[in-house]
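> no sequence on hand, only this structure:
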């Protein structure tokens, strides 16, 4: 980049994403190489400016820590292609549960029963509608609680992943839930 103003860090990040998603003309390879070299130098400069952690806080990286699994109860997010297909209707939502207006105790029992029955029937994708909450400036109680319930032991083996739904399915007041495969549907 010759002349003009320098990019700030946010603009550099955005430009880097754009640059990686395009192909350069053959005669522009030198400009691209210069840009990449400048980006690497900037990244090294930023890395140097970070304060070092005290020795007692930094933990050595061992082979065991690299291969350690996610903590129990952790669900991976739904894959982007799967979420897009669900949002566009190309992948069927096989069942829905609306928890609007229920107390947490009722909602928990109903949700557990619904997820268990859907899992037993071999369903893969369901929609759980929690609602967004009616209080001004606060999230709904069920909207906060349902993702926490999914990490508990009674739900853990039933659910593979979950993600907030697309806007027309309820947005952040609903969840797409991918159920774990049952033994008879595994390949």
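In hand now; what should we look at? No experiment lies behind these values; they were computed from the predicted model shown. Residues are numbered from 1 along each chain as shown.
> hey, let's count contacts and neighbours off CA atoms from now on
OK.
> following the top helix by length along the chain, which helix or strand shows up next?
Secondary structure of the chain read by DSSP state H shows that its longest helix is helix 29-49. Going down the chain from helix 29-49, the next helix or strand is helix 63-66, by DSSP states H and E.
> what's the offset of that following helix from the middle of its chain?
24 Å (CA atoms, centre = their mean, to the nearest Å).
> against that first model, consider the following:
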């Protein structure tokens, strides 16, 4: 996976979504991919916006990039996910994750 030679069987692009939109979309995608027998999927989170923060208002950058790995470790997704690793640059690099799924029982 690290060399980018494996080709993900499916992908979801979450960047631009809010947390409230992204969490159910990710859940549907992961569970649906597992139920259809897929083993390697790509989750695109985006890298987060880069810009100046107002010193009076603290804005977090890259919220999806930080939150998605936590969601993948929590139920119900934790039962479907076997491994998560950063994507190769050709598949999105720092703004994407490879998610290796368990076989459905």
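In hand now; what should we look at? Here the structure is a predicted model, which is why all the values come from computation and not from measurement.
> where does the TM-score land?
Once superposed, the chains reach a TM-score of 0.86 (TM-score structural alignment, normalised by the length of the second structure), with 98 aligned residues with a CA RMSD of 1.5 Å.
> so how far is residue 51 of the second structure from the spatially most central residue of the second structure?
Taking CA atoms, centre = their mean, the centroid of the second structure lies closest to residue 43, which sits 3.5 Å from it. Distance, residue 43 of the second structure to residue 51 of the second structure, using CA to CA, to the nearest Å: 24 Å.
> do the same with residue 72 of the second structure
For residue 72 of the second structure relative to residue 51 of the second structure (CA to CA), the value is 28 Å.
> more neighbours: the two, which one.
residue 72 (22 against 7; other CA atoms under 10 Å).
> quick check: that one touching residue 81?
Yes: using CA atoms under 8 Å, residue 72 of the second structure is in contact with residue 81, at 6.8 Å.
> can you give me the helices for the first structure?
9-20, 29-49, 63-66, 80-88, 104-120, 141-150, 153-156.
> list just the one of these that sits closest to residue 165 of the first structure.
Residue 165 of the first structure lies closest to helix 80-88 among the helices of the first structure, at 7.3 Å (CA to CA).
> what helices or strands is that closest one leaning on?
For helix 80-88 of the first structure, not one helix or strand is in contact under the criterion 3 or more CA pairs under 8 Å, 6 or more residues apart in numbering; DSSP states H and E.
> neighbouring contacts of that helix?
91, 92, 93, 163, 165, 166, 168, 169, 176 (CA atoms under 8 Å, 6 or more residues apart in numbering).
> quick one: buried ones out of these?
Buried members of the contacts of helix 80-88 of the first structure, scored by 16 or more other CA atoms under 10 Å, are 93, 163, 165, 166, 169, 176.
> report the two of those separated the most.
93 and 163 (13.4 Å).
> report how many residues lie close to whatever residue of the first structure lines up with residue 19 of the second structure.
Mapped onto the first structure by TM-score structural alignment, residue 19 of the second structure lines up with residue 104. Other residues near residue 104 of the first structure come to 14 when the count uses other CA under 10 Å.
> for the residue nearest to residue 104 of the first structure when sequence neighbours are not counted, give me its contacts.
Excluding the flanking residues, the one nearest residue 104 of the first structure by CA to CA, 6 or more residues apart in numbering is residue 142, at 6.6 Å. Residues near residue 142 of the first structure by CA under 8 Å, 6+ apart: 99, 104, 107, 130, 131, 133.
> out of the residues you listed, which are buried?
With neighbours counted by 16+ other CA under 10 Å, the contacts of residue 142 of the first structure contain buried members at 99, 107, 130, 131, 133.
> what separates the closest residue to the second one other than its chain neighbours from residue 175 of the first structure, distance-wise?
It stands for residue 107 of the first structure. Counting by CA to CA, 6+ apart, residue 107 of the first structure lies nearest to residue 99, which is 6.1 Å off, once chain neighbours are set aside. According to CA to CA, residue 99 of the first structure and residue 175 of the first structure sit 11 Å apart.
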